[in-house]
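Trainee: Quick check, what structure comes out for this input:
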Amino acid sequence: MPFRTVLFDVDGTLLDTREFVLTAFEHTLSTNGLPVPSRVELAKLVGPPLELLYARLAALGEADRLTAAHRAFQKEHLDLSVAYEGAADVLRELHGRGLRLAAVTSRSGMTSRRTLELAGLLTRLEAVISAEDAPALKPDPA
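Mentor: Just a heads-up that it's a prediction; the model follows:
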């Protein structure tokens, strides 16, 4: 049976978000008086939802506040996310073959859609499924 739909992750697949993510961590930690790990160490942490990451990096009870600060910084620096070379061509080719395309991310829908739009990729996607749309986030298999 041929497939009709292709799902893409956003961060690290369609968009190079390394600067976007790491700069936000560095800013959030440093402006809140917390130690800033090296970029190598920060990169090892990236993946799970922000709340879980900040729960590991900060004092008990600070995760929500730091997550909000992180998201506020990212909202003002969406330009740090850029499309990977060739991403637009791949989407155009697959769309031209009649395939349905969507993006799936554990990031917020607003920042995901806006960064995809700024990178010129959003118009090829029928949907962006984000953290707000899921009953559970990774690593939960649900």
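Trainee: From now on I want contacts and neighbour counts done on CA atoms only, so please keep to that.
Mentor: OK.
Trainee: What sits closest to Leu53 if chain neighbours are left out?
Mentor: For Leu53, the nearest residue in space outside its immediate sequence neighbours is Leu45; the separation is 6.9 Å by Cα to Cα, 6 or more residues apart in numbering.
Trainee: repeat for Arg124
Mentor: Closest residue in space to Arg124, ignoring its immediate chain neighbours: Leu91 at 6.4 Å, by Cα to Cα, 6+ apart.
Trainee: Can you tell me which helices and strands the helix or strand hosting that neighbour packs against?
Mentor: When elements are defined using DSSP states H and E, Leu91 is found to belong to helix 87-96. Other helices and strands packing on helix 87-96, by 3 or more Cα pairs under 8 Å, 6 or more residues apart in numbering; DSSP states H and E, are strand 100-104.
Trainee: Here is a second sequence; please produce its structure as well for comparison:
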Amino acid sequence: MKLVIFDCDGTLVDSQHMIVAAMDAAFASLGRPSPGRFATLSIVGLSLREAFERLTSPDDADIPALIEAYKNAFHALRADPAHTEPLYDGARMVVEALAAQGDVILGIATGKSQRGVRLVLGHHGIFDHFATIQTADDAPSKPHPAMIAQAMAAVGVGPEATIMIGDTTFDIDMAVAAGVAPIGVGWGYHPAAALHAAGARMVLSHFTELPAGLAAIWHPAGQGAMAGP
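Mentor: Sure thing, here's the model as predicted:
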């Protein structure tokens, strides 16, 4: 069996508008200036505590209040039909095709909460395709390798048969630390050059390139092939 682990925000789901809006609202609620879009997107993928420590400072006394304000703002935005978290183009087709293959198990490793993952993936009707969901509720923040280690243990697949897919250097660093192959995606929140520098085996430009990318790692030099979507 093989395991493909996906990040969520910036990889499967485009949630940048909601993340930035919720972050702006959190800082505004405490009368503090917004960190700005670039800084906010640079920390997507981290746990909330780690994210706010990077946006402020590790000893900032406002961090607990900022975290609570961010959660409240994000939940309010999610309830507003004007705000959406769409799947990236091709994501559904590729996830469904991989899930239909008998020798591939799918997983999630994300800085989202379990509740958040269930809501967004359930909304798109793809939650049940993932056999293991690892979140910031259950493990240290990326780039610590615990989420990947827990995912592998949950489904009984070793690092040699596991690939991590993500859009940030936190995902790539986590994969390298866990001893699994990382694939970057170029449609998310960190630049492709940074993903390559962190150790990504490749950086995809569209979701439909993923099956060929997986095959190139699992079956190098034409040693078998993996069906496309």
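Trainee: How alike are these chains, TM-score-wise?
Mentor: Put the two chains on top of each other and the TM-score (TM-score structural alignment, normalised by the length of structure 1) is 0.84; 139 aligned residues with a Cα RMSD of 2.0 Å.
Trainee: now the helices for structure 1?
Mentor: In structure 1, the segments counted as helices under DSSP state H are 18-31, 39-45, 50-57, 63-76, 87-96, 109-118.
Trainee: Take these and lay them out in a markdown table including mean neighbour count and distance to Ala142 of structure 1.
Mentor: As requested, these are arranged in a markdown table below (neighbours: other Cα atoms under 10 Å; distance: least, Cα to Cα, whole Å):
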| stretch | mean neighbour count | distance to Ala142 of structure 1 |
| --- | --- | --- |
| helix 18-31 | 18 | 25 |
| helix 39-45 | 12 | 22 |
| helix 50-57 | 17 | 17 |
| helix 63-76 | 17 | 23 |
| helix 87-96 | 15 | 27 |
| helix 109-118 | 18 | 19 |
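Trainee: who wins for proximity to Ala136 of structure 1 among the ones you listed?
Mentor: If you check each of the helices of structure 1 against Ala136 of structure 1 by Cα to Cα, helix 50-57 wins as the nearest, at 13.0 Å.
Trainee: What lines up with the residue nearest to Arg124 of structure 1 in structure 2?
Mentor: Under the alignment (TM-score structural alignment), Leu91 of structure 1 maps onto Val95 of structure 2.
Trainee: Would you check how far apart that match and Gly107 of structure 2 are?
Mentor: In this structure, Val95 of structure 2 and Gly107 of structure 2 are separated by 11 Å, where distance is defined by Cα to Cα, to the nearest Å.
Trainee: Could you do Ala146 of structure 2 as well?
Mentor: As defined by Cα to Cα, Ala146 of structure 2 lies at a distance of 14 Å from Gly107 of structure 2.
Trainee: how distant is stretch 103-121 of structure 1 from the center of its chain?
Mentor: Distance of stretch 103-121 of structure 1 from the chain centroid (Cα atoms, centre = their mean, to the nearest Å) equals 7 Å.
Trainee: what residues are up against the closest residue in space to Leu80 of structure 1 that isn't next to it in sequence?
Mentor: Leaving aside its sequence neighbours, Leu80 of structure 1 sits nearest to Phe20 (Cα to Cα, 6+ apart; 4.8 Å). The neighbourhood of Phe20 of structure 1, defined by Cα atoms under 8 Å, 6 or more residues apart in numbering, consists of Gln74, His77, Leu78, Asp79, Leu80, Ser81.
Trainee: Mind doing that once more with 10 Å?
Mentor: Asp11, Phe73, Gln74, Lys75, His77, Leu78, Asp79, Leu80, Ser81, Val82 (Cα atoms under 10 Å, 6 or more residues apart in numbering).
Trainee: still contacting in structure 2, which of the residues you listed?
Mentor: Of the contacts of Phe20 of structure 1, the ones still in contact in structure 2 (both residues aligned by TM-score structural alignment, their matches' Cα atoms under 10 Å) are Phe73, Gln74, Lys75, His77, Leu78, Asp79, Leu80, Ser81.
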